[in-house]
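S.K.: Take a look and give me a structure for this.
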Amino acid sequence: MDIVDTGGSTLVALLATDAWMQAREGIVALWRRFRPTQADEVTLALDETREELLAARGDGDTQGEADLARDWQRRLRRILAEDPEVAEQLERLLAEVRGSLPEAERPAPGPVFHTQVSGHGRAYLAGRDQHITER
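M.R.: Sure thing, here's the model as predicted:
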């Protein structure tokens, strides 16, 4: 589910921008509609995520930021599994919030890899560390 990966990462990135309240309100509204009993919990979780994100960025902790994105990807995956209509609303919300930011504050899209190999060539693509041992 691409919306899960991009949604979690985008949401966490937005929490460190001037649009964080708009993103927070939109996600809480989404939960109120599809999982109303968890809306207050999600509100607290978003506030905690923002605090942790700002601390991680202040410390240069990219792994901490990635962990926060994975946490939200898991939450989104669970709510999307219950009702596919959530995906459409989530995409609309994230596009709206991203679009309201100045260009310099818009979260960067995820990595895009392109490769072309011919002959006996090899291509190794990775989103993180890669260790190759050839003998």
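
S.K.: contacts, neighbours, all on C-alpha from now
M.R.: OK.

S.K.: What residues of stretch 71-82 count as buried?
M.R.: 71-73, 76-77, 79-80 (16 or more other CA atoms under 10 Å).

S.K.: which residues of this structure fall in helices?
M.R.: Assigned by DSSP state H, the helices in the chain fall at 2-14, 20-34, 39-59, 62-82, 85-99.

S.K.: Proceed likewise with the subsequent sequence, for comparison:
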Amino acid sequence: MDSEIALLAGTAGTTIATLLATDAWSGARNGVLALWRRVRPDDEEQVAAQLDTSRRDLLDARSDGDEEAEREVALEWRGRVRRLLVAHPELAAELRALLTELAPDAPATVTVTQRATASGSSRVYQAGRDLTIDRP
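M.R.: All right, here's what the predicted structure looks like:
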């Protein structure tokens, strides 16, 4: 569940940061606030202020030519969303629906999880898709 939450939070952070400077911002803001309102109604004003500050910061940074700002904003919101989902995992389905609504043309995310243990002189080869190994 932790990796699923991290992936979902990462997608949410990126989506929020991307929509900050678009015409879709109002709908995104309302959707994010609705999530927080469901489980932390007392934090709604603070989250609204954080969203508005993030938007202003990103717009200012873009006008100054700061290309890293969107990535930083995405990381900030990824952390906020991850902490919300850790405390309230029941919000995951609602967040997925919100992300689908906000970015309907976004490709579906494919997750590959691989684990391997090698010991001695053994080797581990892993790939998310095709793998060719030429060994004598």
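
S.K.: What range does stretch 21-41 of the second structure cover in the first structure?
M.R.: Using TM-score structural alignment, stretch 21-41 of the second structure lines up with residues 16-36 of the first structure.

S.K.: Stretch 55-75 of the second structure too?
M.R.: Counting by TM-score structural alignment, stretch 55-75 of the second structure corresponds to residues 50-70.

S.K.: And the contacts of the matching stretch?
M.R.: 5, 8-9, 11-12, 15-16, 49 (CA atoms under 8 Å, 6 or more residues apart in numbering).

S.K.: cool, stretch 34-51 of the second structure as well?
M.R.: Counting by CA under 8 Å, 6+ apart, 29, 33, 84, 88, 91, 94-95 sit against stretch 34-51 of the second structure.

S.K.: Would you reformat these as JSON lines and include distance to Ala106 of the second structure?
M.R.: Below are the contacts of stretch 34-51 of the second structure laid out as JSON lines (distance: CA to CA, whole Å):
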{"residue": "Arg29", "distance to Ala106 of the second structure": "18"}
{"residue": "Leu33", "distance to Ala106 of the second structure": "22"}
{"residue": "Leu84", "distance to Ala106 of the second structure": "23"}
{"residue": "His88", "distance to Ala106 of the second structure": "25"}
{"residue": "Leu91", "distance to Ala106 of the second structure": "20"}
{"residue": "Glu94", "distance to Ala106 of the second structure": "17"}
{"residue": "Leu95", "distance to Ala106 of the second structure": "15"}
